[in-house]
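Colleague: here is the input, now give the coordinates:
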Amino acid sequence: MEIYRRIFEYAPDAMLVLGRDGRLCLVNAQAETLFGYDRSELLGRTVEMLVPARFAGQHAAHRSRFMDEAQSRQMGRQQDLYAQRKDGSEFSVDVMLSPMIMAGEQLTLCVVRDITERKAAQDALEHQTNELLRLHAELELLANHDGLTGLYNWRAFYEHAGQLLTTAHRRHEKASILILDLDRFKQINDSFGHAEGDRVLQAAAAALKASARQSDIVARHGGEEFVIAAFGLNEAESLVAAERLRAAVANIENLACSVTTSVGVATFVPDTTSRQEPPTLLADLLDRADQALYHAKRTGRNRIYHFDQLPADEDAAPATDAR
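Modeller: Below is the predicted model:
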């Protein structure tokens, strides 16, 4: 028995033996060192004296349940555990519990290990990981969104619209592309300054985003031009959507001047005989919508046109003052 007593006494971890009532029967030298008590101050007292006051009631309830259904608990932090020294300071611990019977009495061996440094390192690693995730999310946002309006940028639009057309092609569904260009935007910048021009772009972007369907892909093409990809819209439905968007921009308030937009529309119609790939389809649709946009500019601005409505002899080249 002497060797076991020595093992207990000089173990590198704090070791406590509790009775069924939670009172300390034995403690080793490391327990005195860890908690700052002489063992005479510990023996006969309940183990809750070593638990921060805010956890003491909960700990006593857990201890009571453990005594009724005692089972071993290995080291390995499953939750944050804290102990309290004689001077009132708290520290993080890991605990191993091992039920045992001696002379017919139910006892529990409790091994307590100070893990303050380990927890600090884990917390620091967790903080660094969260910070990296936050920075990654910010970089992804910057890479895919226009900094001024918050809409998708051209790169992101091309990716998402390509996926949309791939889906439309596979499901034999229709889809439409709408290109919107703010009318006489250069005059706004020249008359009211670029700060007001930026306000106009932001207001137009917000109006378009609010008026588009949740499933639509809304992006800033660049400058004063915006583009929208809409799944499932035929020619007539796309014109209704275009009119809704045109009206939303025309109804913007609290700007230095009124703002209008011209809209060009093109629709993808499934063709089982076509061998065009989605990227080619997207490029063709964008080109057609752009032609329809220039026709809307030529014929008076603040209006919408579908590519299929263009006159057969329409010149695709833009006029110099079309914007």
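
Colleague: every contact and neighbour count from this point should use C-alpha atoms.
Modeller: Noted.

Colleague: if you count neighbours, what's buried in the longest strand seen in the chain?
Modeller: When the chain is parsed with DSSP state E, its longest strand is strand 90-102. By 16 or more other C-alpha atoms under 10 Å, the buried positions in strand 90-102 come out as 90, 91, 92, 93, 94, 95, 96, 97, 99.

Colleague: distance between whichever helix or strand comes after that strand and the chain's centre?
Modeller: Following strand 90-102 in sequence order, the next helix or strand is strand 105-114 (DSSP states H and E). With C-alpha atoms, centre = their mean, to the nearest Å as the basis, strand 105-114 stands 43 Å off its chain's centre.

Colleague: and what of stretch 245-264?
Modeller: Centre-to-centre, stretch 245-264 and its host chain are 32 Å apart (C-alpha atoms, centre = their mean).

Colleague: for it, give me every contacting residue.
Modeller: In this structure, residues lying in contact with stretch 245-264 by C-alpha atoms under 8 Å, 6 or more residues apart in numbering are 178-183, 188, 192, 196, 199-200, 203-204, 207-208, 211-212, 242, 289-297, 301-307.

Colleague: got the end-to-end distance for that stretch?
Modeller: End-to-end span of stretch 245-264 (C-alpha to C-alpha, to the nearest Å): 12 Å.

Colleague: other residues contacting the longest strand of the chain?
Modeller: 52, 70-77, 80-84, 106-116, 119.

Colleague: for the comparison step, fold the sequence that follows:
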Amino acid sequence: MPLATPEGHNLGTLCVIDRVPRTLTNTQSDALRVLARHVVTQLMLRRQLEWSKVIEAELRASEAKFRNTVDRLAEGVFVVDPLARKIIDANLAVLAILGYTKSEFVGRSPEDIMAQEIPEVTTRNFSRIDSELATTGRRNLGRKCLRGKDGSLISVDVRITLIPNDGVGLQAFVIRDLTEQCAYEDRLFLYQTELENANAKLKQLANTDGLTGVRNRSAFNAKLLEEYDRANRYNHPLSVILMDVDHFKIFNDTFGHPAGDEVLKAVGRTLQETARSTDFVARYGGEEFAVLLPDTELSGAMVLAERFRRAIASVSWDKRAVTVSVGVSTSTKQTPEASKLVQEADEALYRSKKNGRNRVNHSNLSSLSIRNTIA
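Modeller: Reported below is the predicted structural model:
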């Protein structure tokens, strides 16, 4: 079996060798094909790990840049977790202003250093963020007094800046001249945005197929477990569609891998355009695609599967007609686990190929009932 990457590059061949000539059965050929897919999957995971290391290095560099910038600010900055009512971080300037070491300062309650009450951040309602802060991300509290480590009162201007931090909603207290601070706050938000963007890139890399732009197998497996648990909890139906581009190897051999890549991109695009907003389209591996259908019973799944098949067959293909064979499965009370749905859909897909390709089969229906269901 050839070991081909999702982009169509052949890396080698997986072979079965014996001392005497043998002929593989269909089951043995399928097993060898599955083993080849596993080998390629491991190779792709290794490549994805290298990409992840690059993104992680970018994250670390951005974090170091952010920390260096905050520590060099003339203004004092300390970060508060409003739910825990604790100071979780501080820069060098605020430590110098108040006379604390970092170990002495971090972990304190904000009320410990406030010589006068700030209504928005008292113990009684510290977790409340007023409308201005929630809307603009900033709030000017004006002139306030803080208490230093030695008990001295220090007059400062206080401005609160909301740090999104993936929805946690931390609060950065910036103390000193507000006119100079605005420029530094903009830089702080800029670096925070860089961190968020780097995180988004990493998440997208982990969940998106690089060639077709649809979700990858890892994302599909995670979504399948989530929807399977939800379907069991609320007694809702769940269906899975697996489809394979017919005679794709012959297409690649005849027209070349770049042409094959364009076919896979077009198939992914067509599936996305045909799917409902609640459906989950993914590239399962090689020329195989999968669609997860939440809250979809058997008859509805068959209608959608046929719609996908017809949509791909009706595309104006450049080289030659392209079709897909489709297998469908639907959860029942007897479905023991999520992976069983994929297994049953794969078995139905095999029957579609065996019976002539470019057709739909369901794991729980005969060919006659399939025709009646679609009709």
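
Colleague: against the second structure, where does the helix or strand harbouring residue 237 of the first structure fall?
Modeller: Following DSSP H and E, one finds residue 237 of the first structure within helix 235-250. In the comparison with the second structure, helix 235-250 of the first structure aligns to the range 298-313 (TM-score structural alignment).

Colleague: likewise stretch 185-192 of the first structure?
Modeller: Counting by TM-score structural alignment, stretch 185-192 of the first structure sits on residues 248-255 of the second structure.

Colleague: mind listing what's buried in the matching stretch?
Modeller: Residues 248, 251, 252 are the ones in stretch 248-255 of the second structure that count as buried (16+ other C-alpha under 10 Å).

Colleague: dump the buried residues of strand 90-102 of the first structure to a markdown table, plus distance to residue 229 of the first structure.
Modeller: Listed next are these as a markdown table, based on distance: C-alpha to C-alpha, whole Å:
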| residue | distance to residue 229 of the first structure |
| --- | --- |
| 90 | 59 |
| 91 | 57 |
| 92 | 55 |
| 93 | 57 |
| 94 | 56 |
| 95 | 59 |
| 96 | 60 |
| 97 | 62 |
| 99 | 67 |
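
Colleague: what is the nearest of the residues you listed to residue 14 of the first structure?
Modeller: Minimum distance to residue 14 of the first structure across those is 9.7 Å, recorded for residue 95 (C-alpha to C-alpha).

Colleague: tell me the spacing between the residue nearest to the closest one when sequence neighbours are not counted and residue 73 of the first structure.
Modeller: Excluding the flanking residues, the one nearest residue 95 of the first structure by C-alpha to C-alpha, 6 or more residues apart in numbering is residue 112, at 4.8 Å. For residue 112 of the first structure, the distance to residue 73 of the first structure equals 12 Å [C-alpha to C-alpha].

Colleague: if you count what's nearby, which of the two comes out ahead?
Modeller: More crowded of residue 112 of the first structure and residue 73, by other C-alpha atoms under 10 Å: residue 112, with 21 against 12.

Colleague: so that one sits against residue 30, correct?
Modeller: No. Residue 112 of the first structure is beyond contact range of residue 30, at 9.5 Å (criterion: C-alpha atoms under 8 Å).

Colleague: quick check: longest helix of the second structure.
Modeller: helix 26-71 (DSSP state H).

Colleague: just tell me what residue 267 of the second structure corresponds to in the first structure.
Modeller: Residue 267 of the second structure maps onto residue 204 in the first structure, by TM-score structural alignment.

Colleague: its match belongs to a helix?
Modeller: Yes. The assignment for residue 204 of the first structure, made by DSSP: H, G, I helix; E, B strand; the rest coil, places it in a helix.

Colleague: against residue 255 of the first structure, how distant is the spatially closest residue to it that is not a sequence neighbour?
Modeller: Nearest-residue entry for residue 204 of the first structure: residue 249, 5.8 Å, with adjacent residues in sequence omitted and distances by C-alpha to C-alpha, 6+ apart. Distance of residue 249 of the first structure to residue 255 of the first structure, given as C-alpha to C-alpha: 11 Å.

Colleague: quick one, which of the two is more surrounded?
Modeller: residue 249 (24 against 12).

Colleague: what about the spatially most central residue of the first structure, which SS state?
Modeller: Centroid-nearest residue in the first structure, with C-alpha atoms, centre = their mean: residue 137, separated by 7.1 Å. At residue 137 of the first structure the chain is in helix, as set by three-state DSSP.

Colleague: which residue in the second structure lines up with it?
Modeller: Residue 137 of the first structure maps onto residue 200 in the second structure, by TM-score structural alignment.

Colleague: from residue 56 of the second structure, how far out is its match?
Modeller: Applying C-alpha to C-alpha, the value for residue 200 of the second structure to residue 56 of the second structure is 12 Å.
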